[in-house]
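> What shape does this take:
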Amino acid sequence: MSLHKQLWISILAMMSAAFIGSFFVSSLSAKYYLEEQLFRSNIDNVTSIALSLSQTADDHMTSELVINSQFDIGHYQFIKLDFVDGSSINVEADNSDFKEAPKWLMKLFPISIQPGIAQVNDGWKQIGTLSLSSQTRFGYKQLWNNTKRLTYYFLAVSVLCGIIGSLLLKIIIRPLNRTVEHAQAIGERRFITTQEPRTTEFKEVVRSMNKLSAHVRKMLDDESKKLDSWRKDMQHDTITGILNREPVLGHLRAYLQNDDDSAYGALITIRISDLFSLNKTEGRQTMDAMLKRFGAVLQRECEDRVSGKAVAGRLNGSDFLIIIPGDNVPPESGKEILTMLLQVCRELGLPNVKLLGSCTSYHFGETISTLLTRLDSVLESAGNNDTDSCIYVPSRVVSENERTEKVDWNGLLQSALNDKRLTLERFPVVSISNRLMHYETPARLQCENGQLLMAGEFMPHISRLGLAPQLDLVVVELALDMIVKQGEHIGINLSAGLLSDLGAIRQLVDMLERFGNKVELLWLEVPEFGVFQNLERFRYLCQLLKPLRCVIGIEHVSQEVTRIGELHDLGLDYVKIDRSLIHDIDTSVPYQVFLRGFCTILHSIGLKAIAEGVTTEAEWEALKKLGIDGGTGTFFPKDFKE
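Next comes the predicted model:
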């Protein structure tokens, strides 16, 4: 029962008790007062009438007329004259139609009046005895009117006290409301902190919950930093600070298998010619300093890329690999990076350092060995050139630009979005208990000729034209239709661009609010780079979506482990771990250690850990032992049955 109801019940109980007490006290007081006043009136009236009758004592007829006239003009219950000879004159009121007061009141407070008595004399001779009693119905009427006035008074006072009490209660329990919201947030795995209220009783509760949230936050920060430090030691080159060979190739492998805007891009290789001789001539410390500067330049260049997915790594002592998803002009990017590295050499006074470069485009479905062979094939010939250059190697796959170079992408995409010419393909996400968690549903765009384009083919143009929020809204609408028709859990990927559009976020929330309870079957996920590039806007999105009870998560998580603690107050439901950390997990002991620790951190704040890109049974069995809650990938058939 709410405090407001308890307050009203308390006020009503208190006022009822006060009313009952006041009612009895005031009614008894009024009763005794009326009885006394009516008795005095009886004495005065009987004396006056007796004097009048003394003048007509010998004439019974006249006496009767006097008594009747007095009865008619007065308010009497009865008037009775008893003569000494035994005869009498008696006039009584008819009380059969008594409506001045309810019967229960008359029974509860009966008005009992002693009659007035006087002697009727003719000189010194007694003629008879006169008795009368005033009418009580007017006393009951007065008593009933007093009761009604008292009732109205107490009702008015009760309502006024209730209203004032409710207003005061709102002020008093305002800190309690914040405390309840704080407790609910913790229950939803959002470990927030709130300002301590002034109320002493609430202050202790809020202080304790703030300590809990702070403890969880500190624990997450400490564990995340330890885990990220261990990841960097495992994945990053100690000199350059960028990724080692296996991690950077893992990212490339993931991009080649992802059906999204990272499905194609630029691949650039930079080689330091004859690094062994340079170590001897220039000194190892000098060359290490150069390599460290190279790593910083490449890292900064990757961070500056709009996609947020570019990575750089050191393949061996002298070779560097840079992956830039969504870049369709590798020669320009390759030349730009090579120029920046040559500038580092000049700044360090190393004119003898020669850099060789090659670049190409990668596409969805290609293999790593094919791409590296393509790049290596021209590096040797580049070494024969006297000038530093980055040689472009055309892809043997028909590039997306070549295949669709005459396409009016703006017109095609606008038309497809307006006509909703999009379909959703289903891929199962399976729990470790072999139950379906939800279906991933990447979008496919249908051209006017019926051809279906994969997300990797049109998503770069969607992003370039700023249509990502509009696409997200259409995809959400299609997913909701699918939920209505099939009644299954459906997951969709929201773009990072949605977080930059407040209007689109509001439209999304309005659409989900209109959908009703079935929105609980909708799983929404945002890529890791989008979340941490615009964390406050993502926080705002979560605040709007959580009351709707849809499921919220982050996908492609791999690089921002150290910032997982910043998600403690968002109330997320799950995290999808990038396929670059999942590949060959059954044989990679370091990655197993990392993944086990990562799952422990996620579980500590109530998040489910889902593995992306599971390809073999061995990987799946290993993941089950590491604490993974579910997985998705080619290992699970599209027609998965529980």
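> Going by C-alpha atoms from here, please, whenever you check contacts or count neighbours.
Noted.
> Provide a list of residues in contact with Phe636.
Pro428, Val430, Val614 (C-alpha atoms under 8 Å, 6 or more residues apart in numbering).
> A strand includes the second one, no?
The reference is to Val430. Yes - using DSSP: H, G, I helix; E, B strand; the rest coil, the assignment for Val430 is a strand.
> which non-adjacent residue is nearest it?
If you skip the residues right next to it in sequence, Val430 has Leu436 as its closest partner in space, 4.7 Å away by C-alpha to C-alpha, 6 or more residues apart in numbering.
> tell me which of the contacts of Phe636 is nearest to Thr129?
Within the contacts of Phe636, distances to Thr129 taken as C-alpha to C-alpha reach their minimum at Val430, with 110.0 Å.
> Would you agree that closest one is in contact with Gly631?
Yes - using C-alpha atoms under 8 Å, Val430 is in contact with Gly631, at 5.4 Å.
> So for those two, which sits in the more crowded spot?
In terms of neighbours (other C-alpha atoms under 10 Å), Gly631 is the more surrounded of Val430 and Gly631; the figures are 27 against 23.
> which residues does the more buried one contact?
Neighbouring residues of Gly631 by C-alpha under 8 Å, 6+ apart: Val429, Val430, Ser431, Ile432, Ile610, Ala611, Glu612, Gly613, Val614, Trp620.
> And the fifth one, which helix or strand is it part of?
Assigned by DSSP states H and E, Ile610 falls within strand 608-611.
> Report the distance from that strand to the chain centre.
Using C-alpha atoms, centre = their mean, to the nearest Å, the mean C-alpha position of strand 608-611 is found 21 Å from that of the whole chain.
> what does that strand rub up against?
Strand 608-611 is contacted by residues 573-579, 582, 599, 602-603, 623, 627-632 when judged by C-alpha under 8 Å, 6+ apart.
> Next, the second sequence, to be compared with the first:
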Amino acid sequence: MTLYRQIAILVSFVFLILLSTILLVSFSIVRESAKKELYENAQNSVSSLSISISSTEATQGAIETMINASFDNGNYERITFVDIDEKVKYERTKEINNSNIPAWFEEIVEFELPVAKAKLSSGWQVIGTLEILNNRSVTYFQLYNIMMSMVMYLGIACIVFLLILSYVFHVILRPLLDIEKQAQAVMKDEFVIQEKMPWTKEFKAVIESINAMVRKFESIFKTASDTLTENKELLYNDNVMKIANRRYFILKATEYLTDENGKNYGSTIIMSVKKADVLNQVLGYQSTDKLLFEFAQFLKEEVQNYSDAIVCRINGTEIVVMLPKIYMQDIKSILDKIVQYINDKLEELKLNKEEFGLDIGVCEYEPQHNMSELFSLVDYALAQAKLLPSGHYYELLNNKVAIAKERWRQIILDGFKNDSFEIMYRKVVDTFTKVKRHNVVSFALNSNNESYFYGTLIAPVVELGMVQDVYLYVIKKVLLSNDSQNDIPLTIQISSQFIEDEDTYEKLKKLFRTHQHEVKKEIIFEIPESVINKHFENSQHYIKLFKEFGFGFGINSFMAYGEDYNYLKELKPAFVKADKQYILDAQQNINVLKIVLDSLGIELIATGVNDLDEIESLNQKGIKVVAGMVVDKI
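All right, here's what the predicted structure looks like:
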């Protein structure tokens, strides 16, 4: 209960007691006054009537006549003539009628009234006593009206007073609402500064204290964020060519090769500068560096239209270009342009084409490849390229037996028709408590006694432009799933192709609206960091949609390669998932990242963890939640 409401209830209670006391005391005074007045009036009446009777012959008939006249013209309950022997000689009575007042009020207000008496004489002889009792029903009715008026006016006064008091309290306690909002924002790890200061000294001190704490946390976040950005330049960029380095290539290639996205197939171009040491002697180090820089910028321009392409310098003489979702047959134009560019530069510099230039190899990588296999393919392609004459490139052909596109389309359509998509889960575990944090959703397609798992299936799905259809189908299946582990959250990893599709948003929103009351478990949607950096507004649109329907949001494939990290403060993901290679790669960078995430209340989860030794190293860095093959060993 709020302080305002507590004070309002207390003041209302006190004021109610006060009004009740005033009403009770005032009514008691009025009641006693009415009772006294009623008796005095009766006494005056009996005195007047006795004098009138005494002035006559005071016979029995005259007495009765006078009593009848007074009774009929007055408002009396009883008039009695009693002789000197206390015998009632004559009496007139009237039944009390209290029908015009409530019974409960009559019980409260009813009182006994003393009988007014006067001696009746004939000449000098006392012949009896005259008694009059006034009619109390009229007084009861008047008292009832008085009480109702008092209740009404005091009630109006009470309401006016409480309204005024409410306004005063609202003005005085308004800073408390601001303090409450700011405190709630702090609990949500949001940086909210209260600029407007109250005039109440105590409230002002509290707000200044909270503002100081928030500014401190915001300063820590900004400093850590800036440090992380600077570290990114130092850790992942080549100073000469101004492109990514070997460390970045390993992290990014590891991300691409996982089966958590649609980038686990494509082509890789490997290039090696011939006789780099001699080239440095001929041109000079500065000119050689300039030549390498210009070549790197040429490569970046050539691949800028290819989604998620990366250009990296993996050592002093070797450059690699990785093109996800692009097969070798589709990049021949790039290879030809590279060869032409090198020939033109050699002619411009008047260098021997046979002695200098580039060795160029190209190969394809597939979903089943891991990092060591990719390096083996690249090394083999480059070794073969060095055996070729200048101006040629080596293509390492893939001997896989490919399924035709239309055959794949039919397999997928049959999967929809026969509901043969199987939902599978990968565990994410807390290494301290051994408790599952959530299950990551994956899927496979069973067709003709053969199972096509995600890594194999996603490439043809992307090629056929069926990412939206497959993901919407799987999401619906997950939303309606009802298994025995409803208490364990599920996470669904969203690919870049799904978000980039223009009409996906409306279809997803319609799906959520249709089945929002059928969802029986907590569901979290994951978006890769690269997608958020590249399509921030679109990603933000989807994140709001997730939260609108009560779903959570997390970030995966995190590499801290953005320009800044304020988006973390704005989007507030439940967690951030990063590959264990990235986490174990640079101690200082992870420490800074932990500061950024901890200041926002965001948990860091390590993925791709395969060995128990890696868990120990991660725990030393303060990371306890992991995903990967190692979870089956815990």
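> tell me the two of the contacts of Gly631 of the first structure that are most distant?
With distance counted by C-alpha to C-alpha, no two of the contacts of Gly631 of the first structure lie farther apart than Ile432 and Gly613, which are 14.9 Å apart.
> neighbour count winner among those two?
Residue environment comparison for Ile432 of the first structure versus Gly613 gives the larger neighbour count to Gly613, 22 against 18, counting by other C-alpha under 10 Å.
> what's the matching residue for the more buried one over in the second structure?
Structural correspondence for Gly613 of the first structure with respect to the second structure (TM-score structural alignment): Gly608.
> who are the neighbours in contact with that match?
Asp579, Lys580, Ala627, Gly628, Met629.
> excluding its backbone neighbours, what's nearest it?
For Gly608 of the second structure, the closest residue by C-alpha to C-alpha, 6+ apart turns out to be Gly628, at 4.5 Å.
> That neighbour pairs with which position in the first structure?
The equivalent of Gly628 of the second structure in the first structure is Gly633 (alignment by TM-score structural alignment).
> Quick one: classify that match as helix, strand or coil.
For Gly633 of the first structure, the assignment made with three-state DSSP gives coil.
> ok, Met511 of the first structure to Trp144 of the first structure distance?
Distance, Met511 of the first structure to Trp144 of the first structure, by C-alpha to C-alpha, to the nearest Å: 61 Å.
> now swap in Asp472 of the first structure and tell me
When C-alpha to C-alpha is the yardstick, Asp472 of the first structure and Trp144 of the first structure sit 73 Å from each other.
> Of the two, which one has the most company?
Regarding Asp472 of the first structure and Trp144, a neighbour count based on other C-alpha under 10 Å identifies Asp472 as having more, with 22 against 18.
> so the more buried one touches Ser495, yeah?
Yes - here Asp472 of the first structure reaches Ser495: they are 6.9 Å apart, a contact under C-alpha under 8 Å.
> Assumed Thr119 of the first structure was part of a strand.
Actually, residue 119 of the first structure is Gln rather than Thr. Yes - the assignment for Gln119 of the first structure (three-state DSSP) places it in a strand.
> Run through the residues that contact it.
Applying C-alpha under 8 Å, 6+ apart, we find Gln119 of the first structure in contact with Ala50, Gln126, Ile127, Gly128, Thr129, Leu130.
> same question, Asp288 of the first structure
Remark: with contacts taken as C-alpha under 8 Å, 6+ apart, Asp288 of the first structure is in contact with Ile239.
> State the distance from it to Ala185 of the first structure.
When distance is defined by C-alpha to C-alpha, Asp288 of the first structure is 50 Å away from Ala185 of the first structure.
> likewise Leu465 of the first structure?
According to C-alpha to C-alpha, Leu465 of the first structure and Ala185 of the first structure sit 38 Å apart.
> What of Thr194 of the first structure?
Computed with C-alpha to C-alpha, the distance linking Thr194 of the first structure and Ala185 of the first structure is 11 Å.
> Give me the more crowded residue out of those two.
Summary of the neighbour comparison: Thr194 of the first structure and Ala185, criterion other C-alpha under 10 Å, with Ala185 having more neighbours (17 against 14).
> Name the SS class of the more buried one, please.
Under three-state DSSP, Ala185 of the first structure comes out as helix.
> ditto for Leu356 of the first structure
Under three-state DSSP, the three-state class of Leu356 of the first structure is strand.
> In contact with it, which residues are there?
Ile270, Arg271, Ile272, Ser273, Leu379, Ala382, Gly383, Asp388, Ser389, Cys390.
> For the fifth one, what is the corresponding residue in the second structure?
With TM-score structural alignment as the matching criterion, the partner of Leu379 of the first structure in the second structure is Ala385.
> Return the residues in contact with its match.
Asp359, Ile360, Gly361, His392, Tyr393, Tyr394.
> Please produce CSV containing those residues, extended by distance to Ile338 of the second structure.
Below are these laid out as CSV (distance: C-alpha to C-alpha, whole Å):
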residue, distance to Ile338 of the second structure
Asp359, 11
Ile360, 9
Gly361, 12
His392, 10
Tyr393, 10
Tyr394, 13
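> Among those, find me the one that's closest to Glu95 of the second structure.
Proximity of those to Glu95 of the second structure, judged by C-alpha to C-alpha, is greatest for Gly361, which lies at 123.4 Å.
> What's the match for the closest one in the first structure?
Structural alignment (TM-score structural alignment) places Gly361 of the second structure against Ser358 in the first structure.
> which SS class is Ser395 of the first structure?
Secondary structure of Ser395 of the first structure, reduced to three states by three-state DSSP: coil.
> Can you report how many residues lie near the aligned partner of it in the second structure?
In the second structure, the residue equivalent to Ser395 of the first structure is Asn398, according to TM-score structural alignment. Asn398 of the second structure is flanked by 12 other residues according to other C-alpha under 10 Å.
> so where does Phe24 of the first structure fall, helix or strand?
Using DSSP H and E, Phe24 of the first structure maps to helix 3-54.
> Now do whichever helix or strand comes after that helix and helix 3-54, the angle between them.
Under the assignment DSSP H and E, the closest C-terminal helix or strand after helix 3-54 of the first structure is helix 60-73. When axes from the mean of the first three to the mean of the last three C-alpha atoms, to 10 degrees is applied, the directions of helix 60-73 of the first structure and helix 3-54 differ by 160 degrees.
> Much appreciated, bye for now.
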